[in-house]
Structures are given as C-alpha cells and as structure tokens.
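K.L.:
Structure for this input, please:
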Amino acid sequence: MSNREPTIMVTDDEKSIRNSLREILEFEDYRVIEAESGDQIFEILSDESVDLMLLDIKMKGMDGIEVLTRLKEENYRFPVIMISGHGNIEIAVEATKKGAFDFIQKPPDLNRLLVSVRNALDQQRLSEENRNIRSQLPEVPEIIGESPAIKKIKKTIDKVAKTNSRVLVTGENGTGKELVARWIHEKSQRSSGAFVEVNCAAIPTELLESELFGHEKGAFTGAHDQRIGKFEQGDGGTLFLDEIGDMSADAQAKVLRALQESAIIRVGGSKKISVDVRVIAATNKDLIEEIEAGNFREDLYHRLNVIPIHVPPLRKRREDIPALAKRWLNHLAEEDVLFSAVSFSDEGLEALKQQHWSGNVRELQNAVERLGLLAEDDIIGAEDVESMTRTPKKKSDQTDDLLDQKTTFQGFKESAERLFLLRKLEENDWNISQTAEAIDIQRSHMYNKMKKYNIER
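P.N.:
Take a look at the predicted model:
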C-alpha cells in the first residue's frame, strides 16, 4: 500500500446498505468502490487495486463465502471483513477458517466497524512492507556454524565469489554442497543472473546432453520444438553441476569441450553458440579414485577443480550441531504454529551432538522436525533425542568418531576399550561369564571394567 488513500470495496446486494457504508467510510477519507454481486466483484478487481473489502455473506448468485474462497484461490492478498444480517457463530467460524480478517453483524456498530477497518489496513500495510523487505533480501538460507571448517568455507566463498574461477565442492550427501554453490553465486557479480542447477545423477544418460546443451527441432524422435539447454539458460549467471561424478564419459567429453571453448552446439545443430557461464561442480565421490578407476576424465577434473571447497560431515564439526538444530526449529515455527512453543534443553542439544548423523544436515533437519512434533513436553530433552534419533553406525564410523573426539592417547585407549567391551557383550547376549571367556580375561576383571566404564545393559 503506497501513500495514496486506501481503497475499500463495499459489496452488498442492497443499495441502501452500500450507500450507508460509503458515507461512513468516505467521511473517514477512504476511497470507496461498490459491487452488488460476486460476478461484479471480480470484474472490478480485474481493473482496480483494492486494499480492503467489506463483503456481505448473503448475496444473490455467488454468496460471500464462495467469493472469499475464490479470492484466496486467486491469491488476492487484501483483508476481507465479512458483514451479515444473518450472522451466527457457525458462519463466523467458517468465514474465519476461509481467511476472513473479521466478522461484523448488521447493522454494524460504527465504532466497531471503523476500528476493524483501521486494524485490517494496518495489518495489510505491515504485510506489504514485510513482503517488500523479504523481496530485497537473498532467499538463500544462511550457512550456519562457527566451527573452524565452516569459518574457512565462508572466508573462501567471500574471496572467490568475486572471481569467475570454477569451483569444485566436495562432501558427503546432505552436507550442504548446493548451499555453498548458491552463496558463491549470491555474492558474485553474476547474482542478478540465473542460478541454473543440473543433477547429473538424476537425468538419464541419453537425455543429459539435450538437458545441458539443448536441441534443435527434429534432432531426434520426440524433439518437436527447439529446446534451450542449461548452459544457455545460465548465460550471464552460474551453472551448478551437481553429482558431477555420475556423469557419463560421453557427456564429460562434451562438457570439457564447452568449458574449453566457452561455446556449445545444440543436439542436432551445427552452429556454435557462445555462452558466458560460471561453472560450479559438486560431488560426493572421490574424483581422484574415480580417475584411477577410469570413470572420470583427469583433464575435466583439472578444469573444474580450480578452487576446491570441501564441506565436512557433521561428525567432523559437532560444535555446529546446536546452532543448526535451533535454527531449523525456528524455521519450522515460522512455517507452523505447532513448533512455536517447542525448544531444546541444554542436555537435549548435547545429546544431538553425540549422534552420528550419517545423513548430515539433511538427517538432522528431519530429526528436529520429528522431535518438535513427537517430544513428550515442550522442552526437548536428552531422553527424547536418544529415543527418537539414534541411528546405526558402521564399525569404521565409530572408530572415526573416536579419532575425531579424543585428543590424548589415554582418552582414545579407554574409549576404544569401552566400545570393544560393549560390542562383545552384545555379541554374547550380555552373558558376562561367556563374554569374559571369549575375550580371554577373568570374570572379576570384566566386572571391574564394566564398573569403570559405567557399562549397563
């Protein structure tokens, strides 16, 4: 809503009611337009900008509830105050569920009506200001974390974003490789251009070339029209090649040529088309191993790996987990009021840090949503976390955790010993005598070890 006087549409099939409401509102310096039926409402809305609607429930033809439903379906954002001489609680509840701002009975109390109008217009103005502010902010979520690894990534992004250098982002699934790519684009001089994403693993090999480079009409069966590929769509912007390690050898060769020549040829075409696109690639694979296995071109690797950025798994940066969990819970609360009263206890956050998170940030987000919905109380504690988030670890993962967490030889030795005893007790169904015999120690020593390491079934 700008500085102009607000426009209010008064809808009622009785002319006397419309005249009465017009007089009241124009006296308060509002601009008023009228409609006597649902059909006329939408005819006027095709030409007029409206800030508020006073909508009668009982009208000939389309009634007020039907009009309100259609307004919401067609994404009209202005508030609606329902007015009815036949008002009852059921109708008021239904109107509110459909999105009405308020419900007033006829004949309307003058002060009550004007207060509702002012409140509705104030809310509309604030909503519009918020939308304008949000439209000026980047839609890319913040990279959360203050661990040394995340600080290094943020610093690298700030440094390389201003250049056109190609970037290769590596890391396990769910670590946030796409988010890194989006922030490089957002902070670059190309931010006003397109950010075009291609998931190389999700597109069948026979279609990937057409997806990347486009095709001419009639290039192959089903090519009824010319198609612009992702390289051309990203012209002036950024092309993000996700899961590059899954690209076929043939597609690798053509991508290499496109990078060398800064030009592409559409499938079925012969003309070279120049493209100005910055390429950021990502993979969860070790491309050096893929090169040695003959699955990835070494020359393409060197073209892509100008600036390497590795995003570590959550188990390598556990100190970031509480901030990530709280931020995601806040995000859920913004989307759904069910999450607004829920929070983590310090013990709950500490318990989150102890989980393995083989699915990384993606798994953590799912767990936070599950905890927010299913936790017994509004405070998510350690017991909630342990009962609802525990995931199995591979043996090698558990050893990696010990290596990451323990900084002294004694600490590692004791933790490894505890892990060994737990494993053997589980293998022997917690029969202590049988376990002691299996690992060749005395039963009394077994009890002492269990007491020392606080091991209980």
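K.L.:
alpha carbons only for contacts and neighbour counts from here, please
P.N.:
Will do.
K.L.:
all helices in the stretch 201-350 of the chain, in order from the N-terminus.
P.N.:
Ranges of helices within the stretch 201-350 of the chain are 205-213, 230-233, 249-261, 287-292, 298-304, 321-335, 346-354, based on DSSP state H, counting those that start in this stretch.
K.L.:
quick one more, to check against the first:
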Amino acid sequence: MVEKVLVSWIGETDLNSAISDSPLSAPISSTLSTLSFDRVVLLCCYPKARSMPYLEWLKRQTGDAIDCYQEALVSPVDFESIFQAADKRLDTVKCMGAEISILLSSGTPAMQAIWILLGKTKYSARFLQSSKEEGVEEVTIPFEISAEYTPPATKLTTTQLTELTQDGVSSSAAFENIITQNPVMQRLKHQAEILAKRDVPVLIQGETGTGKELFARAIHNASARADQPFVAVNCGAFPTELVDSMLFGHKKGAFTGASADRQGYFQQADNGTLFLDEFGELEPNVQVRLLRVLQEGVITPVGAVKEEKVNVRIITATHKNLMQAIHEGCFREDLFYRIAVGVLSLPPLRERQGDITLLADALLLDMAKQDLALLNKKISANAKNIILSQEWPGNIRELRSTLLRASLWSSEDAISTDDIKQALFDRPQNKTSLLDRDVSQGVDIQNIISDLVKHYIPKAMAHSNGSKSKAAELLGLKNYQTLTNWMDKYGVK
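P.N.:
Predicted coordinates:
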C-alpha cells in the first residue's frame, strides 16, 4: 500500500498552538486532527529551544509518525535556501514512493511559493490548506508550471536557428547559434572559439544528433579560413572500391567509368576545412592512406603520376570511442594522435541540464519561420514536463522531429501532453535488467557495479550542478571524498 505523507514547514502559529487556548486552530495540528497520514515530515527554521517543546506536544496529539528537520535558512524569505531545503526533503519522500500532500498554510509566502513550484512540477503533490474559518480543505492550483525556467527564445540570439530545424547545418553557423545555458556546453563553446583561432586538427566526439557538425561549421566560420570552402563528408558512406577516388580524385581513364578528371574531397577543400563525419567508420586500409596525407600534405589522384600539394584543415567527428577502437585493433593509434589535437566531447541532450525546454522553444520558433501555421504555436507547461522526462537518445535531432510531428497533430494554440505523447516512439526495453541476469551462466558482478556507478554518478553530478558534496548526498555516500574515490575507481569523468 502506498504510504501517505504530509509535508509542511512549521510556522509561528503552529509553535504558539502548544500554549494556545485553542490548539487545534493551528494549521498543522488541525490538519492532523482532520486527515490521517502514515508519516509527517516537518521542516523547521526556528531554534530547537522553540521547536522541541512543540514537537513533543504535537506527538501527544496524534498517532502519526513525525519527522522534523532543522533547516538553516539564510532567512525565512530567501528563495534559494528555501528551495534547496524543500527540494531535498521532497526528493527523499518521493524516493520512498509515497503519496505526497503539502500543507501550504504554515510558513512564509516565500515558502508557500516554493511548495507550489515543486509540487506542480517535480513531485506531483496534492495541496492542503487549513484556516480557522474554513477548516482543512484540498486546494486546486488553477494553472500549470513548467519544470524549467526558460527565457523567451527571441532574446537568446539575433541570428536564425536554421541549423536546428534542418537535417543539415546552415553554412553561416556561428557560435551564437549554439543554444545553451548549461555550464558544460558554455565551456565547450569557449574552447571551440579558442580552437577556431588555432589552425590545428579538431576531433569532436558525441552521440548522434548532439550537434557535432554545428560545432565544426562554427569553428570554420570563426577561423582564418572562413572565406574558403567547408566540405562535409560522411565517412560511413564511402564505397570501399571508390574511397581513393572520392578522397583524392581521379584522372580521366583511370578506371572504367572515369570519363573525365574529378576532384576529390581534399582538392575541393583546398585552403579551407574538410569535415570528416563518422570518422570511426573508416576501414584500416583507408586509415593508412589518410595518415600519409595528413603527415605530408600531399595526395596522388587515382591514375595520376605526380603528387599534388593540398592545404586543408581537418575536423573529424565520431560517436564511437576511438580509444576503445584502438585497444581492439580497429583504429590506428598514430592516426588518432594526428587528428586528436583539439578535442571536444559533446554531452548528450539528457545531460544538458537547463537546455531541453530552451532548445524546444527555439526549435518551434524556427519551424514557424518555415510554416506560418506554427507562427503562434507554443508548448504547454505539462507538455514541457513530458519532454523533460524523456531520455532523448536521438538528442537534438530526435527532439526536433518529435516537435514537428506534435505540431502536425496539434489543433490548439499550444502543443499539449497528448500531442507530445502521440509524437513519441515506444522504444523496446532491454528485457534483461541488472537484477535478472542468469547466474547459472556466470555473471561479472564488478561489471554490474561499474555499470550502476557509471549510470548514476553523472546523473547526480548533473542534478547537483557539478557539486560533489550534493551529488554524494543524493547517492547516499558519506562525503564528496567517497564520491571522488568511486569516480577514480570506476573511471567516471
């Protein structure tokens, strides 16, 4: 059976109820005398000398289990410290799988505002209020709130966001087109701006749809080569028998079908930038030939006798772990160190805290530039909460596609939760969970522990905005040093 929990701040009226002529007129005691709960979680910012006598009195009035937490607030009206305390306690209750009721009547207006914010978004709570005149009653909050605050997209950039709404990336892409308020992404933008000024090879790592080509074009457009060609190539699409011709070109008559001279990608990108996407897909024999070009700066077209010099900046991208590929003998280590001078590792969308609804609004805004029917379309607060709850394995590309489908279903001014749910795909789940392994076939328990650690520590770090102390607390570890030891042991970055 689901445990019912009441959560409330202790207010001045509550403290006075223990010595009052009408003790049941105070919010907490009157609520507990009217409704039944399995547990009561109280937050108190008053000195223990005042709260302890009240708690002893309250426990005598009710049979409910009561837990009280002393919270050191900056002040009773400081929103930040109130938020941190309330969020922490509600998260603990949520992890117990309890049904949460929040009493709004006790505490300051700032405390009440934070209860409504959290109870309407992260914790799906019901609200209660208690007054001497009306007694105890359930409160209906007649509006919805999105779980993230997002500034209007029109204030974020002065340029078009077409690279987010098309399969390809705008040729004019710049760093201001990279929409983010996430500290990790902001740091990556800064690093990319530095790399743009240095004519060195760049390797961009990240899952499919994380914006690798967007970064590559922005680097090119901010570099000294900006007025020269930017040539983008998908290495995974190379036919084995035509790789040399596609990369280095060929001469007329070099092979059957070669009816004219043809420039290869290196020649097309001469003096500019060659972007080699899906670089980890290159066959080993191609890696050898590419290494020579990068070392010596010369190519030999198929069917040619003389070498040709080329001046090309290389930017590569991959979703693969190239160090693992080197370990497995699938990728040349000498080629890796040739292309991995400047390295950018783009996080997946699910780890970009604060960016998901920001990007959703920006994507929808840009879609409206292409389809006037979407001009005034918005995303409802509840729909944004559905968006926030998704993992987005396809990242920004998947988010855009989902919004596009949802906008087609939506007949109202705002995209609803039903529109978003209908636009989402049901993904098959892995039937073998960590707790369902067949031990008769042998299990590697260290690998299982490693998988758990590598899954939850990054989530806790993202949730705590990089604070190891807060992340350690979320994970039930003693302190941040214990967390650091776990990260070192299991190679978590």
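K.L.:
and Ser171 of structure 2, what is it in contact with?
P.N.:
Arg217 (Cα atoms under 8 Å, 6 or more residues apart in numbering).
K.L.:
mind checking the SS state of it?
P.N.:
Three-state call for Ser171 of structure 2 (DSSP: H, G, I helix; E, B strand; the rest coil): coil.
K.L.:
rewinding a little: deepest of the helices of the stretch 201-350 of structure 1, which one?
P.N.:
Stretch with highest mean neighbour count among those: helix 230-233 (a mean of 24; mean count of other Cα atoms under 10 Å).
K.L.:
Next up, the contacts around the equivalent of Ile314 of structure 2 over in structure 1.
P.N.:
Here Ile314 of structure 2 is matched to Val279 in structure 1, going by TM-score structural alignment. Residues near Val279 of structure 1 by Cα under 8 Å, 6+ apart: 166-167, 238-241, 304.
K.L.:
Stretch 257-271 of structure 2 corresponds to what range in structure 1?
P.N.:
Using TM-score structural alignment, stretch 257-271 of structure 2 corresponds to residues 222-236 of structure 1.
K.L.:
What distance do you get for the match of Ile314 of structure 2 to Asn199 of structure 1?
P.N.:
Distance, Val279 of structure 1 to Asn199 of structure 1, by Cα to Cα, to the nearest Å: 13 Å.
K.L.:
which residues are common contacts for these two?
P.N.:
Leu241.
K.L.:
related to what we said a few turns ago, quick check: end-to-end length of the match of stretch 257-271 of structure 2?
P.N.:
End-to-end span of stretch 222-236 of structure 1 (Cα to Cα): 30 Å.
K.L.:
Check which residues of it are buried.
P.N.:
227-236 (16 or more other Cα atoms under 10 Å).
K.L.:
The closest residue to Ile228 of structure 1 other than its chain neighbours: neighbour count?
P.N.:
Spatial nearest neighbour of Ile228 of structure 1, chain neighbours left out: Gly214 (4.6 Å); criterion: Cα to Cα, 6 or more residues apart in numbering. Neighbours of Gly214 of structure 1 under the rule other Cα atoms under 10 Å: 24.
K.L.:
Break down structure 1 into its strands, ranges please.
P.N.:
Using DSSP state E, the strands found in structure 1 span residues 7-11, 31-35, 52-56, 80-84, 102-105, 167-170, 195-199, 238-242, 263-264, 273-274, 278-283, 307-310, 343-344, 379-380.
K.L.:
Look up how far Glu426 of structure 1 lies from the residue sitting nearest the centre point of structure 1.
P.N.:
Nearest to the mean C-alpha position of structure 1, by Cα atoms, centre = their mean, lies Pro141 at 7.5 Å. From Pro141 of structure 1 across to Glu426 of structure 1, the span is 43 Å (Cα to Cα).
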